[in-house]
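sequence first, predicted coordinates after that:
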Amino acid sequence: MSCSSHCEQATAPSVINEPLQLSRSLSLILSITCALAVANVYFAQPLLDSMAQSLNVAPGSIGIVVTATQIGYAAGLLLIVPLGDLLDRKALIITQMLFSVAALLAVGMAGQWSVLLGAMVLVGLMAVVVQVLVACAASLAIPVQRGQAVGTVTGGIVLGILLARFASGLIADLAGWRAVYYVSAGLMLSMALVLYKTIPALDLPRADSSYKALLISVGKLFISEPVLRVRGVFALLIFAAFSVLWTSMVLPLSAPPWSLSHTQIGLFGLAGLAGALAAGRAGRWADQGLGQRTTGVALALLVLSWLPIAWAETSLLALVLGVVMLDFAVQAVHVTNQSLILAARPDAQSRLVGAYMCFYSVGSALGAVAATQMYALGGWSAVCLLGAAVSTAAWLFWAWIRFSELRLAPSG
């Protein structure tokens, strides 16, 4: 299908009842939207001091802003993302983005502590539109293109996470912390209009049940879909390792001998762009039936990445190399996970994504808590040992799964 014919279908009111060959332009639009949406979750981290001074909040309490956003995001995974299997997915995406605009404006105008916290919960709640967009990209693509489509959109998510802190700090330096959320609101509104014009209407299989039954079915998917359980464990472990690094890395870099500023430390996130570039490639490997092999190689690379990372206190170049290796490995496994899960049940893609991302949330939270405790107990060496141990556990789990599959495979 040519790009011109696809664009004509994208703007036409007719309903499409079979997967399209997802055009590069629409993939790019979905990827950009994901980057902008997920960035809303991370904008606040470098702005906490400014928020505390503006609202006269004690510095020790302002961290609750980040917690409130994560609470909203976790609730959205369970309560909103599954709706993609019950309601029209395009309408759900547009509605979430418009509510996100309202929430971002509320944050920017917040004059009271309670209002700010409530608005940040809504920001997190609406940010789960990225998971609906992942499911949307998978449903728009033909089966042999699905992994590549998921990889492209996931690449946008990675870019949003990595660039959010840098962008918010830059805008805040120029116009104050409130401007960050006003600018984001304007961008989200613009993308909502673009998506309204470009996403085609799809007559997808939808769950024939009530909302309550839909939520209950999410739990049943854990029981009925072994690929969700296996890939969920991978997600929990790899994002625990990811969080171990990114939560604690600021501690040795801000201490002597480096004594880097927060802005300088934030630039290390740009090294993780390699992961975003790798995401699309991993999706293509999954489309070619190489998902298991990709997972094994990536997890081995994840284990090895902790060797150069361990030299962070003496070599910044080694740290950059380790960050590139780790982010490449994590995103390769993450894209492979989603590609395999979404292919398992086309009729339950939104619920599968929501359920899978719960493992991501748990792993990220556990990794963050464990990393700070390990640094307090044994310094950077203890943190690296923890990260390497979690990464090794992930590879051993893959090896066990792989051995079990080969043993059960028919001979000859």
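Yep, it's here.

make it CA atoms for all contacts and neighbour counts henceforth
Fine.

ranges for the strands of the stretch 101-250 of the chain?
201-202 (DSSP state E, counting those that start in this stretch).

need the contact list for residue 159.
35, 273, 276 (C-alpha atoms under 8 Å, 6 or more residues apart in numbering).

among those, which one sits closest to residue 124?
residue 35 (14.1 Å; C-alpha to C-alpha).

so the closest one makes contact with residue 156?
Yes - if you go by C-alpha atoms under 8 Å, residue 35 and residue 156 touch, sitting 4.8 Å apart.

secondary structure and neighbour count added to the contacts of residue 159, as CSV?
Putting the contacts of residue 159 into CSV (DSSP: H, G, I helix; E, B strand; the rest coil; neighbours: other C-alpha atoms under 10 Å) gives the following:
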residue, secondary structure, neighbour count
35, helix, 24
273, helix, 19
276, helix, 24
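
possible to save those residues as a markdown table with distance to residue 289?
A markdown table is the format used below for the contacts of residue 159 (distance: C-alpha to C-alpha, whole Å):
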| residue | distance to residue 289 |
| --- | --- |
| 35 | 28 |
| 273 | 26 |
| 276 | 21 |
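
from these, which is closest to residue 65?
For those, the nearest to residue 65 is residue 35 (20.7 Å; C-alpha to C-alpha).

next one: that closest one from residue 191, what distance?
Per C-alpha to C-alpha, to the nearest Å, residue 35 is found 11 Å from residue 191.

distance check, residue 122 against residue 352.
From residue 122 to residue 352 the distance is 23 Å (C-alpha to C-alpha).

does residue 291 touch residue 336 like I think?
Yes - counting by C-alpha under 8 Å, residue 291 touches residue 336, with 5.9 Å between them.

here comes the other one, which I'd like you to weigh against the first:
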Amino acid sequence: MTKDDKAPAGAAMAGDATGRGLSGAMALLFALACGLSVANIYFAQPLLDAMAHDLGIAPAAIGMVVTFTQIGYALGLILLVPLGDLTDRRRLIVGQTALSAIALIIVGTASHAAVLFAGMVLVGLLAVVVQVLVAFAASLATPDGRGRAIGTVTSGVVGGVLLARFVSGALADIGGWRLVYLVSAGLMLVMAALLLRLLSRSPKATRAGLSYPSLLRSTAALFAEEPILRERALFAFLIFADLNVFWTSIVLPLSAPPFALSHTTIGLLGIAGFAGALAARNAGRLADLGWAQRTTGLSLMLMLGAWAVFACLHVSLWFVVAGVIMLDLGLQAVHVTSQSLIIAARPDAASRLVGGYMVFYSIGSAVGGLASTMMYAVAGWDGVCMLGAGISAAALLVWILTASRTEAPASCASTP
């Protein structure tokens, strides 16, 4: 029996690096794993007021829950994700998923603000398994289907981000905010067992043959070598700051009079956002066809328009629903397009490219979350809308200045 004959049962589902590509079933499993993992970062947003009340945290400071989570995520992107180009991604993915369950238990049983913040750092640190999964999916996909594969897997990421708010709100209304994290811990253990059973080992071509310190240095060097990485990292910072400006602060006006909505009701907004995210699944296909820059520009215009709609919050909640669809549709399209472009530039360094790119996602999310609650405390919802619109306008300006880049199908640049 050969070594290949001893591969896990899931190897046939996953495909390989020799041209068979990523199977649809495995792409969906990757999407589900990504959704569950990334949801852990965003469960807190509809629960900030409940956490603050339970642990005696000042309302103006509760945004630090989001900030500490994103700090952990940024550290994971720098220290853990590049390992996907050095070690077996299957082992890395299963290990991070299992350890995430322990971090969630720490959060769910926290009795002091300091323990909560420390637990959230660990949750963020381990949630970067999402990026290892995205890089693994990209390495298994064929070059002309890479954008489509990334689009499918990333739809799970955005779905997890958005549905997390509904799930956490519903569970919190049933059994309190702690129940949310304890239930998620159980689900992560189940997912770890499933991934262990079904994932194939990493293709040998993805292993860089570098020492760990050299691997980290090469990640930083990619920013100097790849202009597309610098450009798309800036977009990541801006669009995810924009997203978190909205989602971190929207719970504050909706949970207060005259709305006084429950956590479950507020979380339902995530379903509207999920609809927008699903509509953007084909953004990866557009990148494969060479329409990445046009897709980016139209999507950023949509995100800017969403803030004009959000400003009508006190007229009707339906404006908020429409704005959520616009905001998340635009963000998903930019995000998928960006990952397709940067991985196509250097497929041999997929994990390092995605990790470096997502550092800026994490920084943007942290800055947006903290700035949002601070702005709301000073200028209310109108101030938040002005902040979000300003960030969207800045992203659109960056696109105008960089859109002269010649577009070509991502698959054309897919050779190492």
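Happy to help now that I have it. The structure presented is a predicted model; accordingly, all values stated were derived computationally and were not measured.

just to revisit the earlier point, hmm, which of the contacts of residue 159 of the first structure are common to the second structure?
Checked against the second structure using both residues aligned by TM-score structural alignment, their matches' C-alpha atoms under 8 Å, the contacts of residue 159 of the first structure keep these contacts: 35, 273, 276.

if I look at the second one, how far off is residue 134 of the first structure?
If I follow you right, that is residue 273 of the first structure. Taking C-alpha to C-alpha, one finds residue 273 of the first structure at 19 Å from residue 134 of the first structure.

do the same with the first one
Distance from residue 35 of the first structure to residue 134 of the first structure, counting by C-alpha to C-alpha: 12 Å.

also residue 8 of the first structure?
Applying C-alpha to C-alpha, the value for residue 8 of the first structure to residue 134 of the first structure is 23 Å.

between the two, which is the more surrounded one?
Neighbour totals were compared for residue 8 of the first structure and residue 134, and residue 134 leads with 26 against 12 (other C-alpha atoms under 10 Å).

quick one: contacts for the closest residue to residue 329 of the first structure other than its chain neighbours?
Excluding the flanking residues, the one nearest residue 329 of the first structure by C-alpha to C-alpha, 6 or more residues apart in numbering is residue 298, at 4.6 Å. Residue 298 of the first structure sits next to 328-330, 332-333 when contact means C-alpha under 8 Å, 6+ apart.

how far off centre is the helix or strand containing residue 330 of the second structure?
Assessed by DSSP states H and E, residue 330 of the second structure sits inside helix 317-345. Here helix 317-345 of the second structure is found 11 Å from its chain centre; the criterion is C-alpha atoms, centre = their mean, to the nearest Å.

re earlier: which of the contacts of residue 159 of the first structure lies closest to residue 322 of the first structure?
Nearest to residue 322 of the first structure among the contacts of residue 159 of the first structure, with distances taken as C-alpha to C-alpha, is residue 273, at 12.8 Å.

what sits against that closest one?
Going by C-alpha under 8 Å, 6+ apart, the list of residues near residue 273 of the first structure reads 158-159, 162, 324, 327.

show me the helices in the stretch 201-350 of the second structure, by range?
In the stretch 201-350 of the second structure, the helices defined using DSSP state H, counting those that start in this stretch lie at 212-225, 227-249, 251-255, 263-267, 269-279, 283-288, 292-310, 317-345, 350-402.

so which of those helices is the most surrounded?
Of all the helices of the stretch 201-350 of the second structure, helix 283-288 has the most neighbours on average by mean count of other C-alpha atoms under 10 Å, namely a mean of 27.

for it, packing partners?
helix 146-175, helix 292-310, helix 317-345 (3 or more C-alpha pairs under 8 Å, 6 or more residues apart in numbering; DSSP states H and E).

ok, now which ones touch the closest residue to residue 169 of the first structure other than its chain neighbours?
In space, and not counting its chain neighbours, residue 169 of the first structure is closest to residue 46: 6.2 Å by C-alpha to C-alpha, 6+ apart. Shown in contact with residue 46 of the first structure (C-alpha under 8 Å, 6+ apart): 165, 168-169.

of these, which is the most crowded?
Ranked by neighbours (other C-alpha under 10 Å), the contacts of residue 46 of the first structure are led by residue 168, which has 27 neighbours.

ok, now how distant is that one from residue 109 of the first structure?
To residue 109 of the first structure, residue 168 of the first structure is 17 Å away according to C-alpha to C-alpha.

cool, and residue 22 of the first structure?
In terms of C-alpha to C-alpha, residue 22 of the first structure sits 39 Å off from residue 109 of the first structure.

which of those two has more neighbours?
Neighbour totals were compared for residue 22 of the first structure and residue 109, and residue 22 leads with 21 against 16 (other C-alpha under 10 Å).

pretty sure that one sits in a strand.
No - Residue 22 of the first structure is assigned coil when assessed by DSSP: H, G, I helix; E, B strand; the rest coil, not a strand.

one step back: among the contacts of residue 46 of the first structure, which one lies nearest to residue 67 of the first structure?
Within the contacts of residue 46 of the first structure, proximity to residue 67 of the first structure (C-alpha to C-alpha) peaks at residue 165, which comes in at 16.2 Å.

wait, what's in contact with the residue most central in space within the second structure?
Nearest to the mean C-alpha position of the second structure, by C-alpha atoms, centre = their mean, lies residue 157 at 5.4 Å. Residues in contact with residue 157 of the second structure (C-alpha under 8 Å, 6+ apart) are 31, 34-35, 38, 130.

what's the closest of these to residue 103 of the second structure?
residue 38 (13.5 Å).

so the closest one touches residue 130, yeah?
Yes - taking contacts as C-alpha under 8 Å, residue 38 of the second structure lies within contact range of residue 130: 6.8 Å.
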